[in-house]
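Participant: here is a sequence with its predicted model. Questions after.
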Amino acid sequence: MANLTLELSDDIDNCLSQIAIRNSITKAEAIKRAFALLAIADNQKQRAGCSLGIIRERDDHTLEIIGRVTGL
């Protein structure tokens, strides 16, 4: 497995720490999960008509579109 050294701003490091704490994971695991989402977004961006979105599941199990993630 490869190792990677990153320099993060204090704001990004603090945000990463909070995400890790909330999810009971390490910062390394949080970064791995973030990369997995980035890879999915990048893959879908290559397909015509596809984009990454945020949805909410309603009580009746229907889905409500909240928004589209852009800039990835």
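Facilitator: Great, that's in hand. Everything numeric in this text was worked out from a predicted model, so none of it was measured. Numbers count the residues shown, from 1 in each chain.
Participant: going forward, measure contacts and count neighbours with C-alpha atoms only.
Facilitator: OK.
Participant: for the strand or helix carrying Gly67, which outside residues touch it?
Facilitator: Using DSSP states H and E, Gly67 falls within strand 63-69. Strand 63-69 is contacted by residues 51-58 when judged by C-alpha atoms under 8 Å, 6 or more residues apart in numbering.
Participant: okay, pairing it with this:
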Amino acid sequence: MSKFTVSLSADIDKRLTEIAAKEGITKSEAVRRAMALLSMAEKEKEKGNSLAIVRENPDSHEVQVIGRVVGL
């Protein structure tokens, strides 16, 4: 596994720490997951698709699109 150093603003580092703690994972794992999401977004963008934020009703399995992720 390769390693690299990254500089983060205090705000980003704080948020990364919060997310990792909430998920019970390391900050490195949180960054790996973020990279996987970014990679998926890029592949979908190449196909002319975009990512969306959806809310699913567990009773009816209806899906409501709340927003679209842009800028990835």
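Facilitator: It's in. Note that the structure is predicted; figures quoted are calculated from it, not measured.
Participant: TM-score for the pair, please.
Facilitator: After superposition, the two chains reach a TM-score (TM-score structural alignment, normalised by the length of structure 1) of 0.94; 71 aligned residues with a C-alpha RMSD of 0.7 Å.
Participant: ok, for Gly53 of structure 1, nearest residue in space, not its chain neighbours?
Facilitator: Arg68 (4.2 Å; C-alpha to C-alpha, 6 or more residues apart in numbering).
Participant: thinking again about what came up before, relative to structure 2, what is the average displacement of the strand holding Gly67 of structure 1?
Facilitator: Here strand 63-69 of structure 1, set against structure 2 after superposition, deviates by a mean of 0.5 Å using mean C-alpha distance after the TM-score superposition for structure 1.
Participant: likewise stretch 30-41 of structure 1?
Facilitator: Here the mean offset of stretch 30-41 of structure 1 against structure 2 after fitting is 0.3 Å, by mean C-alpha distance after the TM-score superposition for structure 1.
Participant: of the contacts of strand 63-69 of structure 1, just the buried ones, PyMOL syntax please.
Facilitator: A single PyMOL command selects the buried members of these (16 or more other C-alpha atoms under 10 Å):
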select buried, resi 51+52
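Participant: name the nearest of the contacts of strand 63-69 of structure 1 relative to Gln44 of structure 1.
Facilitator: Of all those, Ser51 has the smallest distance to Gln44 of structure 1: 6.1 Å, by C-alpha to C-alpha.
Participant: distance check, the closest one against Phe35 of structure 1.
Facilitator: For Ser51 of structure 1, the distance to Phe35 of structure 1 (C-alpha to C-alpha, to the nearest Å) stands at 17 Å.
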